[in-house]
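Q: Here's a sequence, model it:
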Amino acid sequence: MADLKKPPLYEEHLAAGAKMVEFGGWMMPLQYTGIIEEHRRVRSSAGLFDVSHMGEIVVKGYDAFKLVQKLITNDAGRARGDRVIYSPMCYPDGGVVDDLLVYPRDGGEYLLVVNAANKDKDLAWIRENAVGLAAEVEDVSAATAQLAIQGPKALEILQPLTEGELASLGYYRWTRGRVLGVDCLISRTGYTGEDGFELYFAAEAAPHVWRRLLAAGKEKGLAAAGLGARDTLRLEAALPLYGHELGPDISPLEAGLERFVCLDKGDFNGRAALAAQQEEGVKRRLVGLIMVDRGVPRQGYPITAGGREIGRITSGSYAPSLEKNIALALVAAGTISTGAEVEVSIRGRLNRAVVVNLPFYRRSKK
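A: Okay, the predicted model is just below:
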């Protein structure tokens, strides 16, 4: 436990009575008042997440674009101006190293935002791929804090605290501005299925921004939310989590992320394997399940249909917005379709579930 990293807001979380847990090599807040309460607050008003454990890596130099284009399955050319892109990053065999956000910066630089548990592995992989290229790779994670304000009232809460207009900032767009007097990269992105913003800024300013944001938004329902609610929120929105829906043995095509795989952009890591998989047809696909019988499906639980095993749960939980138990699962392609009934083996007992379209939850848009 002594080797675990602590975010800049560690003492703030303790003071707020957060339940702290190990996550990706960090001590992070799982919950404050309760996962279900925090989840519903994000859906109805707004929640503030400390996600400073995420990794931030800057790629710069003459060949920065060439390196990023080699690394990711999406087209790095789409990350230009104020546009952010999401992309898997693959090994040559099509398995996933990580999934990340790509921000274009001035001077042809790129900011890559990666998962906390994968940061060191990602950094080594990126540097390995940079050999022979005129590109510099810099880890700026320790100097960077990241907060996410998510929910239908996020804009209403954040705008009065920000120098610059946010309403016109589109989804997956970013800008620079000052929030509570602190220089920030402000991005209209998130991991909850709700509207919201992610703020990147100097780590030493984190306590100031955290306290004042919570105080300013309190009357509108803003409160701190932990990683527990973040997970149930992303699951309802059917957003993939590395180590569950993505991994070295799961390709982006199997995970249903084909729209983020640009086979026509030229060569990149995993292109040949993914092209072959697309041509032959994926052997597995990601589906959504809603439990009919009682029981919470968990990662690794077997799924059967017609008396034979067809796949396994990748993520499962109680869904507060639906008031039902739900799951994402990888199943053999062609074995089931939407509306079909399957069984999930929970502690040796077969519990009925029905296959549904994804996502489980979709926010209403004005």
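
Q: Please make it C-alpha for all contacts and neighbour counts, starting now.
A: Noted.

Q: need the contact list for the residue sitting nearest the centre point of the chain.
A: By C-alpha atoms, centre = their mean, the chain has its centre lying nearest to Tyr191, at 5.0 Å. Neighbouring residues of Tyr191 by C-alpha atoms under 8 Å, 6 or more residues apart in numbering: Arg230, Leu233, Arg234, Leu239.

Q: what about the helices in this protein?
A: Taking DSSP state H as the test, the helices found in the chain are 10-15, 35-44, 64-71, 119-130, 154-158, 206-217, 227-236, 271-280.

Q: Using a markdown table, lay out the ones you listed together with mean neighbour count and distance to Glu136.
A: Formatted as a markdown table, the helices of the chain follow (neighbours: other C-alpha atoms under 10 Å; distance: least, C-alpha to C-alpha, whole Å):
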| stretch | mean neighbour count | distance to Glu136 |
| --- | --- | --- |
| helix 10-15 | 15 | 31 |
| helix 35-44 | 21 | 39 |
| helix 64-71 | 22 | 8 |
| helix 119-130 | 16 | 8 |
| helix 154-158 | 20 | 34 |
| helix 206-217 | 17 | 27 |
| helix 227-236 | 23 | 33 |
| helix 271-280 | 16 | 24 |
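
Q: Please generate a structure for the following sequence too, so the two can be compared:
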Amino acid sequence: MTENYTSLYGEHQKAGASFTDFGGWQMPLKYSSELAEHHAVRKAAGLFDLSHMGEVWVTGADAAAFLDYALAGKLSAVAVGKAKYSLICNVDGGIVDDLISYRLGDEKFLVVPNAGNAATVAKLLVERAAGFDVVVEDVTMETSLVAVQGPNAAAILLTLVPEDQQALVTEMKYYAAAYVSINGQDLLLARTGYTGEDGFEIYVPNADAVALWQVLMENGADQGLVPAGLASRDSLRLEAGMPLYGNELSVSGHAYSAGMGPVVSLAKESDFVGKAALAAIKESGDGVTSGRKLVGLKGLGRRAARGHYSVMKDGAVIGEVTSGQPSPTLGYPVALAYVDVAHAEVGTQLDVDLRGKAEPFEVVALPFYKRQK
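A: Predicted structure coming up:
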């Protein structure tokens, strides 16, 4: 696999980051303490480099109709300036990726797939565009993405936005986006994130990414802003009950067992790739009345479950952990796991096999953590 470096790699080196491969990119895992970075995002703010994510423009007269066909959600119903979380599926209903699409004009969308799936998603969109009046343009390698996440995120951004545009920031709703002048440049700003906190994501050309990163760090210093890596991003998203592709989501899984039935728009008039298969899966009850479904588990002891550990009921294996670790915010272990639907009800007492020892867990409602608004 080709090793890619974001435009901010040098900034991460200067900040003392430890790196890890993620989706073929060398990404900062942590800078000093992943625990300190996690708490900074919950209490103040963290700055993330997300430039490994994909960016694919879909433009043209048929853009909305095309995305209705290519994705499992009804993108034509999204208002300009809003975003929608959706899935791209194969013909069998398997999840190829989960992604966010921003509608920035009647005929203009930005589709943002995950890092490891960006090339696959771009290729599929090009293939599925046959017969539609659209242009699909993959600009992943030209685009950087930084995220300011935490309760102080808006205050930090306001130091870089002209006075006549500050209301665009303060009044922007969750899952909305607009072009805003940030540090003197018109950049796409979205009120989205993957941490369970308030926050923003900023799309910036590679050539301007370093200057943006540096001014955010400088202006955010008195607001407690710290650079944050993938380790804290993972613990933050887990507390918020957000699935990660490759852990909770995969091409061998489907929306209903993952608890994403509402994301799939079977009612929309147009056909979409995987619609027939997903309709049959829904009819069968798989992941709802049979099979396994994704649940949250709260540890009743001190030891944390990890991915691929077996979940048990009365000594019998009834599931598998997909993600798990101690929750820095809550002070007890949390995990996501697929378990047999018969044992998926909130309050059910289960065990996780922690290397030969049964550790008690309880099924709880998601998310584990929800910020106070």
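
Q: so which of the helices of the first structure gets nearest Gly316 of the first structure?
A: helix 227-236 (7.7 Å; C-alpha to C-alpha).

Q: corresponding residues in the second structure for the closest one?
A: Taken onto the second structure by TM-score structural alignment, helix 227-236 of the first structure occupies residues 230-239 there.

Q: what's the mean distance for the matching stretch versus the first structure?
A: By mean C-alpha distance after the TM-score superposition for the first structure, the fitted stretch 230-239 of the second structure averages 0.5 Å away from its aligned residues in the first structure.

Q: quick one on the thing from earlier: what residue of the second structure matches up with the residue nearest to the centre of the first structure?
A: Looking across to the second structure (by TM-score structural alignment), Tyr191 of the first structure lines up with Tyr194.

Q: can you check Arg176 of the first structure too?
A: For Arg176 of the first structure, the residue aligned by TM-score structural alignment is Tyr179.

Q: quick one: contacts for that match?
A: So Tyr179 of the second structure contacts Asp186, Leu187, Leu188, Leu189 (C-alpha under 8 Å, 6+ apart).

Q: Not counting sequence-adjacent ones, nearest residue to the first one?
A: Closest residue to Asp186 of the second structure in three dimensions, ignoring its sequence neighbours and counting by C-alpha to C-alpha, 6 or more residues apart in numbering: Val180, at 5.3 Å.

Q: Enumerate every residue touching that neighbour.
A: Applying C-alpha under 8 Å, 6+ apart, we find Val180 of the second structure in contact with Val161, Gln165, Leu168, Asp186, Leu187, Leu188, Leu189.

Q: Quickly note the distance from the first one to Ala255 of the second structure.
A: When distances are taken as C-alpha to C-alpha, to the nearest Å, Val161 of the second structure and Ala255 of the second structure turn out to be 39 Å apart.

Q: more neighbours, those two?
A: Neighbours per residue (other C-alpha atoms under 10 Å) separate Val161 of the second structure from Ala255, with Ala255 holding more: 24 against 20.

Q: Skip the chain neighbours and tell me the closest residue to that one.
A: Gly261 (5.5 Å).

Q: Let me know how buried the residue mapped onto that neighbour from the first structure is, in neighbour terms.
A: Under the alignment (TM-score structural alignment), Gly261 of the second structure pairs with Glu258 in the first structure. Neighbour count of Glu258 of the first structure, defined by other C-alpha under 10 Å: 16.

Q: equivalent range in the first structure for stretch 307-319 of the second structure?
A: The aligned range for stretch 307-319 of the second structure in the first structure is 299-311, by TM-score structural alignment.

Q: Identify each buried residue in the matching stretch, please.
A: Within stretch 299-311 of the first structure, the residues that count as buried by 16 or more other C-alpha atoms under 10 Å are Gln299, Gly300, Tyr301, Pro302, Ile303, Thr304, Ala305, Glu309, Ile310, Gly311.

Q: farthest-separated two in the residues you listed?
A: Using C-alpha to C-alpha, these reach their maximum pairwise distance at Gln299 and Ala305, which is 17.9 Å.

Q: how much space between the residue lying farthest from the centre of the first structure and Leu350 of the first structure?
A: Here the first structure reaches farthest from its C-alpha mean at Gly307, the gap being 34.9 Å by C-alpha atoms, centre = their mean. To Leu350 of the first structure, Gly307 of the first structure is 11 Å away according to C-alpha to C-alpha.

Q: Ok, Leu263 of the first structure next?
A: 41 Å.

Q: what does Gly95 of the first structure give?
A: 31 Å.

Q: Now flag whichever of the contacts of Tyr191 of the first structure is closest to Ala116 of the first structure.
A: When the contacts of Tyr191 of the first structure are compared against Ala116 of the first structure (criterion: C-alpha to C-alpha), the nearest one is Arg230, at 14.5 Å.
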